[in-house]
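J.: Sequence first, then the predicted structure, then my questions.
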Amino acid sequence: MLNPLAIGHIIIPVPVILAPMAGITDLAFRRICKQMGCGMVITEMVSAKGLYYKDDKSHELMQTHPEETPVGIQIFGSDEKIMAWAADKLNEMPHAFLDINMGCPAPKIVKNGDGAALMREPEKAGRIIRAVAEASVKPVTVKIRKGWQENEVNALEMARIAEANGASAVTVHGRTRDQFYAGEADWEIIRQVKEAVQIPVIGNGDLFSAEAVLRMVDETGCDGVMVGRGAQGNPWIFRDVLGLLKHEHEGKQPDGSEIYDVLKQHLQLVTSYKGEWIAVKEMRKHAAWYTKGLPGSAVIRHQINRAETAADMLKLLSDYLLKDLCCLTR
């Protein structure tokens, strides 16, 4: 059973959290997930160096809305002084807490010693966590992986270091960096971390259904869960978790009409924040996820990828979801 989670002074009544995903969990998608019952959201990861050198894109990533409270800002970097500088500068932002990314496996991130590369430098990681925690007036959390590779599994060590250096919670993705997102996530390592530290532990990896969320809690004892790819095209997963917790889950999947309504709102939100040209391009991948597994979805994806305006995209989706599928459920 999921109990309320305390991260410093922040209380999350239902700790089912949307994972930060680059290029995906922008303000528009976070708002959609909050409306579905997501307990907490976190921004896409923001470069501390980008903030230091006044990069406009980095500042755009930190845009938040009162509707998504409590929201965390995730930062990444490997220079402890710049990370501390960023934490200090962010103290006046309206976010509730600060998250440090030490788990991103992307080559362009780890080649600079950031993200999951810090799993190979535990002492340095500890200095960064302490520097950020001392500079921030808000709680600091850390996201890590199982380890760098199977013969370098050190999630327990990293979690203990995070705790010792001021972190208020730690999130564990049950894969090594070498795995990226392939294979199965190791939930056992999450259980081991939970037993190794006193701070809250949030589990992450292979959460593609409400049932999987509750199973992870039962099997690992984690204090909260972080849903990543399982929310892509399926923000209803948060509603489903709430339904299971309240014993109201009926297993009803959204029909074509509901999918269309959410897609339309999603597109409108992205357009309002980024403009139509960018919104249409960014929504192509989301539309593919929303329609994945539906009859004829390959055809509609091809058509959507050629749409040049929001009106064109909505017309294609309306014809497909409201007429062709009618009330078909997935």
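T.: Perfect, I can see it now. Numbers count the residues shown, from 1 in each chain.
J.: all contacts plus neighbour counts: C-alpha atoms, from now on.
T.: Will do.
J.: Quick one: the strands in the stretch 1-150 of the chain, in order.
T.: All strands of the stretch 1-150 of the chain, identified by DSSP state E, counting those that start in this stretch, fall at 5-7, 10-12, 16-18, 40-42, 46-47, 71-76, 97-101, 140-147.
J.: Could you identify which of these is most buried?
T.: Ranked by mean neighbour count, the strands of the stretch 1-150 of the chain are led by strand 140-147 with a mean of 28 (mean count of other C-alpha atoms under 10 Å).
J.: next SSE after that one?
T.: The helix or strand immediately downstream of strand 140-147 is helix 155-164, counting by DSSP states H and E.
J.: List the contacts of the first helix or strand past that following helix going along the chain.
T.: Proceeding N to C from helix 155-164, the next assigned helix or strand is strand 169-176, under DSSP H and E. Applying C-alpha atoms under 8 Å, 6 or more residues apart in numbering, the external contacts of strand 169-176 come out as 7, 103, 140-150, 153, 155, 159, 162-163, 181, 184-190, 199-205, 226.
J.: hold the first one in mind and look at this next one:
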Amino acid sequence: MIKIGSIELPEFPLLLAPMEDVSDPPFRRLCKMHGADLMYSEFISSEGLIRDAIKSKKKLDIFDYERPIGIQIFGGDEEAMAMSAKIVETVEPDLVDINFGCPVKKVVSKGAGAGVLKDIDLMVRLTKAVVKSTHLPVTVKTRLGWDSEHINIDEVAERLQDTGIKALTIHARTRAQMYKGEADWEHISRIKSNPNIEIPVFGNGDIDSPQKTLKYKEKYLCDGIMIGRAAIGYPWIFNEIKHFFETGEILPPPTIKDRLMAVKQHAVWSAEWKGERLGLIEMRQHYGNYFRGIPHFKPFRKKFLEILTLDEMDHLIAETQSFYDDLTPESSL
């Protein structure tokens, strides 16, 4: 069993990464249903929360069926981070996570996210400010360093642990890599081998199959794995990994019916949370991911992008299912 403060997780937990414009309550609910053990909100600007920005406040929405759930904040000002942690406390998540890993220019240019990797003293001060301002467990997600010439994760891990954080997630790339190139998990293995590190260390980067998850678990010794892009349009990955760990067998891939059911659930929950029209408009980014690699789907994708009501969704799902049911055995999936 892995513990983060008083939160009890399985022996090797699978975490859903916080992803901007992806990890909202409808998507998290689907991933929870398919085996995710711990999830996080989309990252939230500390300054946005303090200004009472509507978009930032909306990201605080969490639901009991998601638990355990963490809310992730980012920023470069100690006072703002402390105040935002207190605001986060009011919605009673299970933990607060600090984002020191986002590589996006608009975040980094404000001295936040991965931008803080250039100044470990500031990273420590920001983390201390959050830890002192909340009774909730505080965790951190970060990267190896700014670039290959400035990998500082060893110092970061020890100094952040000393601030009182309860777990650390390491995306095994530098900020300069963004999401390109291969993640280098050897650094995670080294952190885990450091006798001074006592908190759980979770690995992140390039995990996209049950086989790779088991290989990385055994080779790099991390306490759990965080999955991000591989779960987009494919929430089944969590249970596939768990099944492989338990049996050594690979589950068959989701059928067209499974994929359509997931799309419908995601769309219904999105409509309930955001309103029907907006919920379905914001679903448009997901359809292609659910049917990636599926032959003959292109005409249906265009239709999915046009629907604005759940009734239209129901009719299109029935039409799509009927089409694939009627495929000849030679061309069926």
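T.: Received it, and whenever you're ready, just let me know what you need. Source: prediction; values computed, not measured.
J.: circling back to that earlier point, CSV for the strands of the stretch 1-150 of the first structure, including distance to Gln63 of the first structure?
T.: Shown next, in CSV, are the strands of the stretch 1-150 of the first structure (distance: least, C-alpha to C-alpha, whole Å):
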stretch, distance to Gln63 of the first structure
strand 5-7, 22
strand 10-12, 20
strand 16-18, 16
strand 40-42, 11
strand 46-47, 11
strand 71-76, 10
strand 97-101, 14
strand 140-147, 19
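J.: Nearest to Ala212 of the first structure, out of the ones you listed?
T.: Ranking the strands of the stretch 1-150 of the first structure by proximity to Ala212 of the first structure (C-alpha to C-alpha) places strand 16-18 first, at 12.0 Å.
J.: State the span of the second structure onto which that closest one is aligned.
T.: Strand 16-18 of the first structure corresponds to residues 14-16 in the second structure, going by TM-score structural alignment.
J.: ok, average deviation of the matching stretch from the first structure?
T.: On superposition with the first structure, the mean distance recorded for stretch 14-16 of the second structure (mean C-alpha distance after the TM-score superposition for the first structure) is 0.4 Å.
J.: quick check, distance from that stretch to the centre of its chain.
T.: 7 Å (C-alpha atoms, centre = their mean, to the nearest Å).
J.: now swap in stretch 288-301 of the first structure and tell me
T.: The chain centre lies 23 Å from the centre of stretch 288-301 of the first structure; the measure is C-alpha atoms, centre = their mean.
J.: related to what we said a few turns ago, could you work out which of the strands of the stretch 1-150 of the first structure reaches nearest to Met313 of the first structure?
T.: In terms of C-alpha to C-alpha, the element of the strands of the stretch 1-150 of the first structure nearest to Met313 of the first structure is strand 16-18, at 26.3 Å.
J.: Between its first and last residues, how far does stretch 280-291 of the second structure reach?
T.: Start to finish, the residues bounding stretch 280-291 of the second structure are 17 Å apart (C-alpha to C-alpha, to the nearest Å).
J.: What lies in contact with it?
T.: Residues outside stretch 280-291 of the second structure that contact it (C-alpha under 8 Å, 6+ apart): 232-234, 259, 263, 266-267, 270-271, 297, 301, 304-305, 307-309.
J.: Which one of the strands of the stretch 1-150 of the first structure lies nearest to Gly251 of the first structure?
T.: strand 16-18 (18.4 Å).
J.: Quick one: residues in contact with the closest one.
T.: Residues from elsewhere that reach strand 16-18 of the first structure, judged by C-alpha under 8 Å, 6+ apart: 30, 33, 38-42, 224-228, 231, 238.
J.: Among those, which pair sits farthest apart?
T.: Taking C-alpha to C-alpha as the measure, the contacts of strand 16-18 of the first structure span a maximum distance of 17.9 Å, between Arg30 and Gly224.
J.: according to the alignment, the longest helix along the second structure goes to what range in the first structure?
T.: The residue-count maximum for a helix in the second structure (DSSP state H) belongs to helix 256-274. Helix 256-274 of the second structure corresponds to residues 256-274 of the first structure when matched by TM-score structural alignment.
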